[in-house]
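Colleague: Pasting the sequence and the predicted coordinates here, then a few questions.
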Amino acid sequence: MKTWWLRLYHRVDPLLTAWMARHGITLLRISLGVVFFWFGVLKFFPGLSPAEGLATRTITTLSLGLLSADAARILLATLETLIGLGLMVGLYLRATLFLLFFQMLGTITPIFLFPAEVFYRIPYAPTLEGQYIFKNMVLISAGLVIGATVRGGRLVAEPLPSERREG
């Protein structure tokens, strides 16, 4: 005989799982957009972003000195703000995700260009800037999940009968 809480669990769990499947991607897209928008807007104001120095040095180095630190900051601020807006609004998601992956590619280059600024002890003890870079793996993964739904893909709360695990 099942206890009352087990019966409740079996009644509530499918409802919650279905709700998460229905709304999870949208919430992920919007929250990722807020992060990009927020961090992008901060970069329009010199000195407000903790990643500003390393980011601008990276862009200046990658542009072979063609972009000044100030131009790099404004370019990055604009790029991140556009990515954030695209994700929050949900329009032009393919283009937005392309910009996101392009920007994320740039965020990992300091690992190779400036390893002494990314690690206290190479390769296992990242600095605060290094931790900031490595957390971007989560943002990249979120972009991949959102990208998997751009052509109409959806999460499902229950697997197909042929995909259910036994036991």
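Modeller: Arrived safely. Residues are numbered from 1 along each chain as shown.

Colleague: Going by C-alpha atoms from here, please, whenever you check contacts or count neighbours.
Modeller: Will do.

Colleague: show me what contacts Arg29?
Modeller: Shown in contact with Arg29 (C-alpha atoms under 8 Å, 6 or more residues apart in numbering): 87-88, 90, 142, 146.

Colleague: So which of those residues is surrounded by the most neighbours?
Modeller: Leu87 (28 neighbours; other C-alpha atoms under 10 Å).

Colleague: where's it relative to Leu28, distance?
Modeller: Per C-alpha to C-alpha, to the nearest Å, Leu87 is found 9 Å from Leu28.

Colleague: what ranges do the strands span in the chain?
Modeller: 119-121, 125-126 (DSSP state E).

Colleague: tell me which strands and helices the longest one is in contact with?
Modeller: Pointing back at strand 119-121 there. Helices and strands touching strand 119-121, by 3 or more C-alpha pairs under 8 Å, 6 or more residues apart in numbering; DSSP states H and E, are strand 125-126.

Colleague: Leaving out the residues flanking it, which one is nearest to the residue nearest the centre of the chain?
Modeller: When C-alpha atoms, centre = their mean is applied to the chain, the residue found nearest the centroid is Leu139 (2.0 Å). Leaving aside its sequence neighbours, Leu139 sits nearest to Leu32 (C-alpha to C-alpha, 6 or more residues apart in numbering; 7.3 Å).

Colleague: take the one below as the second:
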Amino acid sequence: MEKVVDERGLRPPGGLAPERSGDGGRATRAAHSLACRVQGRGPGLLRVCLGTVFLWFGILKFVPAASPAEGVAVRTATKLTFDLLPPDVVMLLLAAAETAIGLGLVTGVLLRVALAGFFAHMAGVFSALLLLPGEMWQWDAPVPTMEGQYIIKNVVLVAAGVVVAADAWGRTPPP
């Protein structure tokens, strides 16, 4: 099988030419075409989806008791600020930060700033696993509680953020 690229220089999954099938290869060509389109637009799609999640969760934090993560988020951020800020101020700051990150990701405006905020926020989120061990782990073992699982699943958001950052930082030179 020969290696191929499409008109934009993108390789299909596996980088191989589509095989011919009994239908004249139409289904395979359609799948190849779709794969090439997604490959080229994937980082933008991830950026908007990631931004939508942050925007949605940020707005929820402006409404008292609307966010299921509110308690863990406030307890973690309060520890990170050495109890210098009252919980209601911490919640407003978290809500504003998540909303701003979400808007930056969705719109692409100040994208590098939004990405820096995103990664800083994710570091704070993951710090809950260390700062609140009694809430995050069962039996002092690597068995997460429901709250711990809620935090750990954010590795998927971090992976999406890495792809978005690589795309953003890779295609435009720094100022």
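Modeller: It's in. None of these values were measured; they are calculated from a predicted model.

Colleague: List the TM-score for the superposed pair.
Modeller: After superposition, the two chains reach a TM-score of 0.85 (TM-score structural alignment, normalised by the length of the first structure), with 153 aligned residues with a C-alpha RMSD of 1.7 Å.

Colleague: corresponding residue for Arg73 of the first structure in the second structure?
Modeller: Matched to the second structure by TM-score structural alignment, Arg73 of the first structure sits across from Met91.

Colleague: Next, find the distance separating the closest residue to that match other than its chain neighbours from Leu60 of the second structure.
Modeller: Nearest non-adjacent residue to Met91 of the second structure, counting by C-alpha to C-alpha, 6+ apart: Val74, 6.1 Å away. Going from Val74 of the second structure to Leu60 of the second structure by C-alpha to C-alpha gives 14 Å.

Colleague: where do the helices sit along the second structure?
Modeller: Secondary structure of the second structure (DSSP state H): helices located at 26-61, 70-80, 87-107, 111-131, 133-136, 146-152, 155-171.

Colleague: Pull out the buried positions in the last one.
Modeller: If you call a residue buried by 16 or more other C-alpha atoms under 10 Å, then helix 155-171 of the second structure has these buried ones: 157-158, 160-161, 163-165, 168.

Colleague: how close does the residue in the second structure sticking out farthest from the centre sit to Pro64 of the second structure?
Modeller: Residue farthest from the centre of the second structure, counting by C-alpha atoms, centre = their mean, is Gly22 at 40.7 Å. Taking C-alpha to C-alpha as the measure, Gly22 of the second structure falls 59 Å from Pro64 of the second structure.

Colleague: same check, this time on Leu92 of the second structure
Modeller: To Pro64 of the second structure, Leu92 of the second structure is 10 Å away according to C-alpha to C-alpha.

Colleague: These two: which is more packed in?
Modeller: Neighbour tally, Leu92 of the second structure and Pro64, criterion other C-alpha under 10 Å: the higher count belongs to Leu92, 16 against 10.

Colleague: How about that one: what's its closest non-neighbour residue?
Modeller: In space, and not counting its chain neighbours, Leu92 of the second structure is closest to Phe62: 6.5 Å by C-alpha to C-alpha, 6+ apart.

Colleague: Counterpart of the one you found over in the first structure?
Modeller: Per TM-score structural alignment, Phe62 of the second structure is aligned with Phe44.

Colleague: right, and that match touches Ala71 too?
Modeller: No - counting by C-alpha atoms under 8 Å, Ala71 is not a contact partner of Phe44 of the first structure; they are 10.5 Å apart.

Colleague: which of the two has more neighbours?
Modeller: Set side by side, Phe44 of the first structure and Ala71 show more neighbours around Phe44, with 18 against 14, by other C-alpha under 10 Å.

Colleague: For that one, give me its contacts.
Modeller: 73-74, 77-78.

Colleague: for Gly47 of the first structure, same thing?
Modeller: By C-alpha under 8 Å, 6+ apart, no residues touch Gly47 of the first structure.
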